[in-house]
Each structure stands twice: as structure tokens, then as C-alpha cells.
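Trainee: this is a predicted model, with the sequence first.
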Amino acid sequence: MDTPAYLNPLLFNQLLNQVGQAVAWRRAVACPCVSRDSGQPRVDCAQCFGAGHIWGEPTAAQAGVISGAQAQALEGFGLLDVGDVVLSIPSDSPLYAIGGYDRVQLCNRTEPFSLVLVAGLNGVDFVVAQVDSVVWLDSTDTLVSGSVPEVEGGRLRWQGLVPPDGVAYTLTGRRYPEYYCYQDQPVDRPHQFGASLPRRVALKRYGLLGR
């Protein structure tokens, strides 16, 4: 059966590539630390940090973000939670091959963050747009404002006044929001009459994975 003229994949792709947003897609791979018996990852794994998956290098892609009104309609069916996002993915985008637990970063929007880290022990597991402040408490519980670090690949590079090793400090700034595909389950059928039509995929906030 021929594809109806109004279901033209090329036209859909042209529209989504014009109005869509830039994203960075990272494919998920199950971490070898996961137990074959229990299915649980090692909490002390140096590769996945207990998440059970590791991710490859980001691939640039394009996708349309479904409007808030449509997303709210899906929430009523239990398909979305607050903070989730729905993408419409053109068939000529690398992201069309998205699978379970893959990560997707939205590159055209940012959001504020403020989190507590321990100096010398951990970095950040998201892409930072900017750092606004670093503060910690000294031995007399006085609030100390430190130098703003550069962030490269999740690692903080400091110069000037830095928090002492082992001291908890608060890092505040803006980051690019990131989501993950809980399962490879498009909201609607990606194909019609053999045509590769755009895929509509619901993504959950990455923080729900516990990292």
C-alpha cells in the first residue's frame, strides 16, 4: 500500500529540522558490573557509579519538543510525570535510533541548580552552562565565598580560594537539562504504511536514575 500524500516523511523532517531544538544524544550500554543473578549494579562501581549503565560520547541531533498542552494531555493517561518531556524525532536524525536508558541533553535551554558536593571527592554529572557561586562553612560556621571553578567533563578546575579537601560546599549556577529514555516505547507508532514517520518519545528527567 502506498503512503498517503499527507504522510510524507520528507516534509515532516523538513518541518522538524526547521522548528526543532538541538540535542546531544548519548547511547546507553549495560555496565558489566551488573549481577547476572540479581540484575543489580555494584554501588561502588567506578564506571557507572551504581546506575547500571554507562554512556558513550554525545552525538549532535535535532528534535521537536512537544508543546506543554500536549504533554499535559499525556500526563492524564499516566504516560508522563511532572518534569518529563516529549520529543518528536525526525527520521533523518541520529536520535531516531534512541533506545532504553539513552540520555538526551537539550542544548537550547538552561535551568538553575544548587547542590552540595564534597571537595576532592566528587564532581558533577551534567553539563554546566555557568557557575555563579561557591560557598562553604569554615570551622566557626562562617560562610566563605570561594573562587568560581571551570567545569570540564564534570570535573571542577580551581584557581584562587578553593574549599579544603573533605569539606562540603554548595555549587550554584545553570545547567543544560538532561533526560533519559526509560524504555524504548514510543507514545505512538513510528511507521505508517512502511514510511518512516517521526517518532514521539517520552523522556524522564535524568536525576530519577539516582545519580
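Mentor: Perfect, I can see it now. Residues are numbered from 1 along each chain as shown.
Trainee: could you use CA atoms for every contact and neighbour count after this?
Mentor: Will do.
Trainee: let me see the contact set for residue 117.
Mentor: Residue 117 makes contacts with 123, 168, 169, 170, 171, as judged by C-alpha atoms under 8 Å, 6 or more residues apart in numbering.
Trainee: what's the burial count for the last one?
Mentor: By that I understand residue 171. Per other C-alpha atoms under 10 Å, the neighbour tally for residue 171 reads 19.
Trainee: got the contact list for it?
Mentor: Each residue near residue 171 by C-alpha under 8 Å, 6+ apart is listed here: 114, 115, 116, 117, 131, 132, 133, 134, 135.
Trainee: output the residues you listed as TSV; include the columns secondary structure and distance to residue 146.
Mentor: TSV is the format used below for the contacts of residue 171 (DSSP: H, G, I helix; E, B strand; the rest coil; distance: C-alpha to C-alpha, whole Å):
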residue	secondary structure	distance to residue 146
114	strand	15
115	strand	15
116	strand	14
117	strand	14
131	strand	12
132	strand	11
133	strand	7
134	strand	5
135	strand	6
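Trainee: next up, a structure to set beside the first:
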Amino acid sequence: MGFGNGIKAHANRFEDVLAKHGRDVLWQESNRCSCFNVDSGQPRYDCKACGGTGFVYELPIAGRPAIQNVMTNKEYLAYTGMFEVGDILMTVPANTMERKSDGTFNPAIREPVKMYNIGFGDIVTLIDDEVKTSEVLIRGEPLNNRPADTLLNPKVTRVLSIRMHDPLTGATTLYDADDYTATGATIEWFDGAGPPEGEQYTVTYMHRSVYTVYAVLPRPRHQDGQELPRTVVLRYYPGGVLHESIICRNSAT
């Protein structure tokens, strides 16, 4: 696909490549929370809508963009200083082939890609990848503006172990999987099980890789009457509760 010297871009061909070789993701559009203080530039720490993050996210929408490591692409060496180790590039097409229920594609039908409008602050979850994290919670107490017994990373896939260490004796208490259940990112203890209220414990778990859109790279989106793919920079999301939108609209009665 060329952009100069009279070479015509072929958006459809590039879109077909992205459909066949892309990665399945979930995209969540971000909205600035109305609690944002226009004078201080800060959100309300106690806001129930955004959890103090300043952003509220729409429910996930599936997409299939192309993803690659920034460090392997010489084209972006000019942006050195803008990127960090671990950043990735994601190319999003404007349209894509219809995807059948069996996962194959129908080249005769093209559909618009909703996440083509992706922008700064949006969230992208890689649903074909897992990351292991170990962190400390306090039984029954909120931590860092998160509800009680709620893990930092919201896209939990499985809990590997929960244990409590005694700093005085060195003894380790390993809790059985029958002592608790994981609902989303929250650990729920059954009656009479788990550490005492107010005690710290450690959870080791797997979760999806979640990224936030750090920058939208400037490049033409329209050429030869076509909507060309766009490229954004993704940075690993540091965790935290994602507050998805529960949209209330006034309706005529």
C-alpha cells in the first residue's frame, strides 16, 4: 500500500490481511467523567462513577487489529523518547470481512469496524494472552480506592493460590479453593473460611493483558476515496478497577 509517487492505496487488501493475521481484542471507549474539576484538572477521589480515575468506560466491543512491538519496527525510530519498552503498535482497519460463526471470513461481505474511532485513553484487552501477578489484599477492607478484597487487575482469568504468611514464625497458610470464589476481580470468602478480618493475605492469579491508548500516530486516514487503517500506540495498563458505563437516557413518557 503506497502513499506517494502516483501509487494508489488499496485499503481493502490491507484490511483482508489484518482480518486473517490480526489478534482478537476487546475495545472499551473512554469517556471523561463529569466529576472532573475544571480548575484543578483532577477527578474526585470518591466518585462512584469513575472510581477516582477520571474516566468511565463503555462495555467491551470485539475487534481484530494487527499488533506488533514498537522496538521491532524501524519506521518508528524517529519517535524515540515517545515510546517505552513494552509499548505496542496497533493498526485498526475501517472495514473488515464478515466473520462467520466458525471463525472463518466471508470476503463477499464487508462490515464497518466500530473500534476504528479508537482514541486517547481508550482501553484494549488482549484476550489471547495471560499475565501472572501476585499482590496483597486486606480481608474486608478497601485498598487504594478499590472495594474490599478486590484485585488490582480487573480482567482476572483464574486464581492460582491464596495464602497468608506469618512474619514472626515464617509459617504459611495456604487456603483451599473451597474456601473462596472469585467473582470478576473480587475474592469472596465463604463463612468461617479465610484470614481474619483486617489481616493481610496474598493472591497469585492470572489476568488478561490490558493496555491504554497512549497516542494516535498522525497519518492520513482518507486517500483515493478510501478509509485507510489507523495506528495507535498502546501502553500497558497499570491496573485498577475499570468502571464501565451504565448509561441512563431520558425517555419520553
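Mentor: Right, received. Where do you want to start? What you are looking at is a predicted structure, and each value in this text was computed from that prediction instead of being measured.
Trainee: hmm, back to that, what subset of the contacts of residue 117 of structure 1 is buried?
Mentor: Taking 16 or more other C-alpha atoms under 10 Å as the criterion, what is buried in the contacts of residue 117 of structure 1 is 168, 169, 170, 171.
Trainee: not counting its neighbours along the chain, what's nearest the counterpart of the second one in structure 2?
Mentor: Same thing as residue 169 of structure 1. Superposed on structure 2 with TM-score structural alignment, residue 169 of structure 1 falls opposite residue 201. Nearest in space to residue 201 of structure 2, with sequence neighbours left out and distances taken as C-alpha to C-alpha, 6 or more residues apart in numbering, is residue 164 at 4.6 Å.
Trainee: does that neighbour touch residue 202 like I think?
Mentor: Yes - with contacts counted by C-alpha atoms under 8 Å, residue 164 of structure 2 reaches residue 202, the gap being 6.0 Å.
Trainee: correct me if wrong: residue 62 of structure 2 contacts residue 29.
Mentor: No - at 11.7 Å, residue 62 of structure 2 and residue 29 do not qualify as touching, with contact defined as C-alpha under 8 Å.
Trainee: comparing the two, which residue is more hemmed in?
Mentor: Counting neighbours by other C-alpha under 10 Å for residue 62 of structure 2 and for residue 29 shows that residue 29 has the greater number, 23 against 16.
Trainee: can you pull the contacts of the more buried one?
Mentor: 57, 58, 59, 118, 119, 121, 122, 123.
Trainee: switch the cut-off to 6 Å
Mentor: 57, 58, 122 (C-alpha atoms under 6 Å, 6 or more residues apart in numbering).
Trainee: cool, residue 43 of structure 1 as well?
Mentor: residue 50.
Trainee: any idea how far it is from residue 51 of structure 1?
Mentor: 8 Å (C-alpha to C-alpha, to the nearest Å).
Trainee: same check on residue 64 of structure 1?
Mentor: 28 Å.
Trainee: good, wrapping up.
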